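Novice: Just the structure for this:
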Amino acid sequence: MTIAPQPAHAAVSDLRKGNNALKRRQLLALAGAASLSPASVAFAQAKSGAAAVQAAQAHFAGRTVRVLIPSAAGSGTDRSARQFIDELQRLLPGTRLRIENIERAGGQIAASDLWRAPADGSVVGFLRSNLFYAELMERSTLDFGFTGFTFFGSITRGHRVLVLGNESRIENIETILSGDRIILKSADAVNSSHYYEALLMNALAGSRILPVPGFAGGARNMAVISGEVDCQIGSIEAVQPIIEAGAGRIVFRLTSAPLPEGLPDVPRLADHLRDPALAWAVRIIDAAAMLGRPFAGPPDMEPSAAGHWKVLFEAVVNNPAFRELSRVEEGLVIDPASGEDIAELLSGIAGMGDGLQDDIDSLLDCGQLLTSSEESQCG
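Specialist: Prediction:
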């Protein structure tokens, strides 16, 4: 089946138009806000090593801190977050860390809760990368700005892969890319990153992957293991239970970077585009994956509290024991990004130009069309 390129996507320059577009200067301004404030950075840099951790311990001693996880218990996000929090609790023996799983609405409710939290550092949490997509598309349902959070860093900069279940009648990635039939994929919500990425893959490569919402947490993987759906898209640690159960295998990667050593060398999306002019969209997927597991606080956090959390974040992710435990138990390679790294990433997306909202919406509409009709082309 041949997917004809949409006229609107014939050239990247033609994609950067539209009155409702996300303006580059707006995203640049937001990107500057994504990192710690200068006062917070100066505070963190003034302390180092054991002295910095001791100062953080004293600051939070006797307090209860809410730690928000925007996913159901048992999900990849939950497991990696809890390992981080366990190590964090060891660093803060005099502080009670109260974990709260808030899995509804693809992480939006957890993010909204964090956005409205006090600025004193008493509420921190993880954010989901689907909110990055939502902000790029200027979704009106958001009552927060993703790039306005106080980012301490990200646990890992990840990959996005497609795992094909052994119980599926689909034998290989070539069948999926041919677009000859609908491929079922489990999803938790219509605003999750893997839901968006399935539709983007359709629009970019001509597949017809239909994300089926309603599978929360570990149920997404169980649907693949049982054969209820054909495949799953997600980070390596998110799909690890399928692989460990011997119920599926990685057959494709949506992100551009090679997979970690020990994983198969599979085809990548960037090499299977129906139109080379769409390469910019792969960079969007790469950016969302690079955000990984962001750990953050509310906007405009007090500089001292933000500085302490930055110190604690770095102490955890740089601990060799934590890195090894994450690798062995979750298959998670700790590759941390700082708050400044996140700001730089967002600035890079801003540099792609105006019209990003319309461009992504057009691709998502195309990807949805291929799953809901007999149409073999978009546009």
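
Novice: from here on, contacts and neighbour counts on C-alpha atoms
Specialist: Noted.

Novice: all helices of the stretch 51-200 of the chain, in order?
Specialist: 76-91, 108-115, 130-136, 173-178, 193-205 (DSSP state H, counting those that start in this stretch).

Novice: what's the closest non-adjacent residue to I285?
Specialist: T255 (6.5 Å; C-alpha to C-alpha, 6 or more residues apart in numbering).

Novice: any idea how far F322 is from that neighbour?
Specialist: 26 Å (C-alpha to C-alpha, to the nearest Å).

Novice: repeat for G76
Specialist: 17 Å.

Novice: These two: which is more packed in?
Specialist: A count of neighbours by other C-alpha atoms under 10 Å puts G76 above the other of G76 and F322, at 23 against 17.

Novice: isn't A287 right up against L345?
Specialist: Yes. Counting by C-alpha atoms under 8 Å, A287 touches L345, with 6.9 Å between them.

Novice: Comparing these two, which shows the higher neighbour count?
Specialist: Using other C-alpha under 10 Å as the criterion, A287 and L345 rank with A287 on top: 22 against 16.

Novice: which residues does the residue nearest to N130 when sequence neighbours are not counted contact?
Specialist: Distances taken as C-alpha to C-alpha, 6+ apart put S193 closest to N130, at 4.1 Å, once the chain neighbours are dropped. Contact analysis of S193 by C-alpha atoms under 8 Å, 6 or more residues apart in numbering lists R128, S129, N130, L131, Y133.

Novice: compare with the first, here's sequence two:
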Amino acid sequence: MTRRTFLRAACAAAVPASLGLPALAQPAAWPARPVRVIVPFGAGSGNDIVARLMGDHLGRALGQPIVVDNRVGANGSIGADAVARSAPDGYTLFVTTNTTQAANPALMKKLNYDPIKDFAPIGRIANTPAMLVVNPSLPVRNLQELITLAKSRPGKLTYASGSAGTLVPAAMLTHMAGIDMLHVPYKTIPPALNDVVAGQVDMMFTDMATGMPQVKGGKVRAIGVSSLQPVASLPDVPPIAATIKGFELLAWYAMYAPAGTPTPIIERLSRELQAAVNHPGLRERLASLGLQPVSSTPQELADFSRSELARWGQLIRSAGIEPE
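Specialist: Next comes the predicted model:
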């Protein structure tokens, strides 16, 4: 081998080694850019309020902005499908409710996502009872008076809904009380509640976070909650179970990512989410909205999601709701 040939060979061997150095370097730390949180219901809904509260905390903890993206429609399934189709890179998260993850398979004939297989659980956030509110012009002050009025006007009173968490308790009420009322569906809760305030619809079950300001402002009258105990922030509003034995329904909020999101990212998000839910200031804020803070590990949320899928399916079938 000549000296020139030897140098060429040595250079050729050195080039791949130098080119290979970046491949051995550690990948860029996550997150390196803003993180998107998809919310499947509209601005001002309880889901939206909870997502923004959690996003504020996570943004500070992660050192990157959290951008809330409301994808409304099809009972939350448009937002859920968008998450399921997103890259599992930690830059798309999902703050959602029992509607998309537990109720929709029983409410809809066709879904473009699987609530178990298409999502990586991160953690629970809160439970929420539903609150039954009526327009103040409706001549009822409690649930028994509403039942009596509905029986005297079969098919005449109207109720709105904007999610499974607001539709299912209403269907349970009509079924368990033996009354007939007209259902008026909406894409999300705030416009439904606005029409109850305006008197276009007589009543609805609303989530606590959306309904609380309207109740305290005197825009609607609260006559019952779907928990077995009164809500601390509205102690004078009785449980529906006080009138209809066995009536109980709790909706919930939780955070997920697309299936396949790397485990280290899920673990980091889980730690930060649990820290947020257990932060005294945030717990107080959630409680003021009528919510019950609940934290969990990813595995605990996975187990909970499966059990809730079965539970909500049974509730929907028992209430006589047909899939659409």
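
Novice: so where is stretch 70-80 of the second structure in the first structure?
Specialist: Counting by TM-score structural alignment, stretch 70-80 of the second structure falls onto residues 101-111 of the first structure.

Novice: just how off-centre is the matching stretch within its chain?
Specialist: Offset of stretch 101-111 of the first structure from its chain centre (C-alpha atoms, centre = their mean, to the nearest Å): 14 Å.

Novice: Quick one: end-to-end distance for it.
Specialist: The straight-line separation of the ends of stretch 101-111 of the first structure (C-alpha to C-alpha) is 12 Å.

Novice: so how far is E167 of the first structure from G76 of the first structure?
Specialist: Relative to E167 of the first structure, and taking C-alpha to C-alpha, G76 of the first structure is found at 22 Å.

Novice: same question, E261 of the first structure
Specialist: For E261 of the first structure relative to E167 of the first structure (C-alpha to C-alpha), the value is 27 Å.

Novice: Who has more neighbours out of the two?
Specialist: When neighbours are counted by other C-alpha under 10 Å, E167 comes out ahead of the other of E261 of the first structure and E167, with 17 against 7.

Novice: Next one: the counterpart of that one in the second structure from R311 of the second structure, what distance?
Specialist: With TM-score structural alignment as the criterion, E167 of the first structure lines up with S137 in the second structure. Going from S137 of the second structure to R311 of the second structure by C-alpha to C-alpha gives 36 Å.

Novice: before we move on, what about G59 of the second structure?
Specialist: Taking C-alpha to C-alpha, one finds G59 of the second structure at 34 Å from R311 of the second structure.

Novice: higher neighbour count, those two?
Specialist: Using other C-alpha under 10 Å as the criterion, G59 of the second structure and R311 rank with G59 on top: 16 against 13.

Novice: Give the closest residue to the aligned partner of that one in the first structure in space, chain neighbours not counted.
Specialist: When the first structure is aligned by TM-score structural alignment, the residue opposite G59 of the second structure is Q89. Leaving out its chain neighbours, the residue that sits closest to Q89 of the first structure by C-alpha to C-alpha, 6+ apart is L97, at 6.7 Å.

Novice: And F149 of the first structure, by the same measure?
Specialist: Closest to F149 of the first structure by C-alpha to C-alpha, 6+ apart is P299, at 4.5 Å.

Novice: L127 of the first structure too?
Specialist: Among residues not flanking L127 of the first structure along the chain, P294 sits closest, at 5.6 Å (C-alpha to C-alpha, 6+ apart).

Novice: Which helix or strand contains the aligned partner of that neighbour in the second structure?
Specialist: By TM-score structural alignment, P294 of the first structure lines up with A254 in the second structure. Assessed by DSSP states H and E, A254 of the second structure sits inside strand 250-258.

Novice: Please identify the residue in the second structure that aligns with R128 of the first structure.
Specialist: Match for R128 of the first structure (TM-score structural alignment): T97.

Novice: show me what contacts its match?
Specialist: N47, A251, W252, Y253, A254.

Novice: how far away is P211 of the first structure from S304 of the first structure?
Specialist: 43 Å.

Novice: Compare those two (neighbour count), which wins?
Specialist: P211 (26 against 19).

Novice: Give the aligned equivalent of the more buried one in the second structure.
Specialist: With TM-score structural alignment as the criterion, P211 of the first structure matches H183.

Novice: all strands for the second structure, in order.
Specialist: For the second structure, the strands defined by DSSP state E occupy 35-39, 66-70, 92-97, 119-134, 158-161, 182-185, 203-207, 221-225, 250-258, 292-293.

Novice: Can you spell out which helices and strands pack onto the shortest one?
Specialist: Right, strand 292-293 of the second structure. strand 119-134, helix 280-288 (3 or more C-alpha pairs under 8 Å, 6 or more residues apart in numbering; DSSP states H and E).

Novice: That strand: average distance to aligned residues in the first structure?
Specialist: Compared with the first structure after fitting, strand 292-293 of the second structure has a mean deviation of 3.7 Å; criterion: mean C-alpha distance after the TM-score superposition for the first structure.

Novice: ok, now the first one?
Specialist: Between strand 35-39 of the second structure and its aligned stretch in the first structure, the superposed structures give an average distance of 1.2 Å (mean C-alpha distance after the TM-score superposition for the first structure).

Novice: Now do the buried residues in that strand.
Specialist: In terms of neighbour count (16 or more other C-alpha atoms under 10 Å), strand 35-39 of the second structure has its buried residues at V35, R36, V37, I38, V39.

Novice: Surely A43 of the second structure and V68 touch.
Specialist: No. In this structure A43 of the second structure lies outside contact range of V68 using C-alpha under 8 Å: 9.6 Å.

Novice: wait, what's in contact with L345 of the first structure?
Specialist: A287.

Novice: and what of the one 4 residues further on?
Specialist: Listed by C-alpha under 8 Å, 6+ apart, the contact set of I349 of the first structure reads I284, A287.

Novice: JSON lines for the contacts of T97 of the second structure, including distance to A87 of the second structure?
Specialist: Listed next are the contacts of T97 of the second structure as JSON lines, based on distance: C-alpha to C-alpha, whole Å:
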{"residue": "N47", "distance to A87 of the second structure": "23"}
{"residue": "A251", "distance to A87 of the second structure": "28"}
{"residue": "W252", "distance to A87 of the second structure": "26"}
{"residue": "Y253", "distance to A87 of the second structure": "22"}
{"residue": "A254", "distance to A87 of the second structure": "20"}
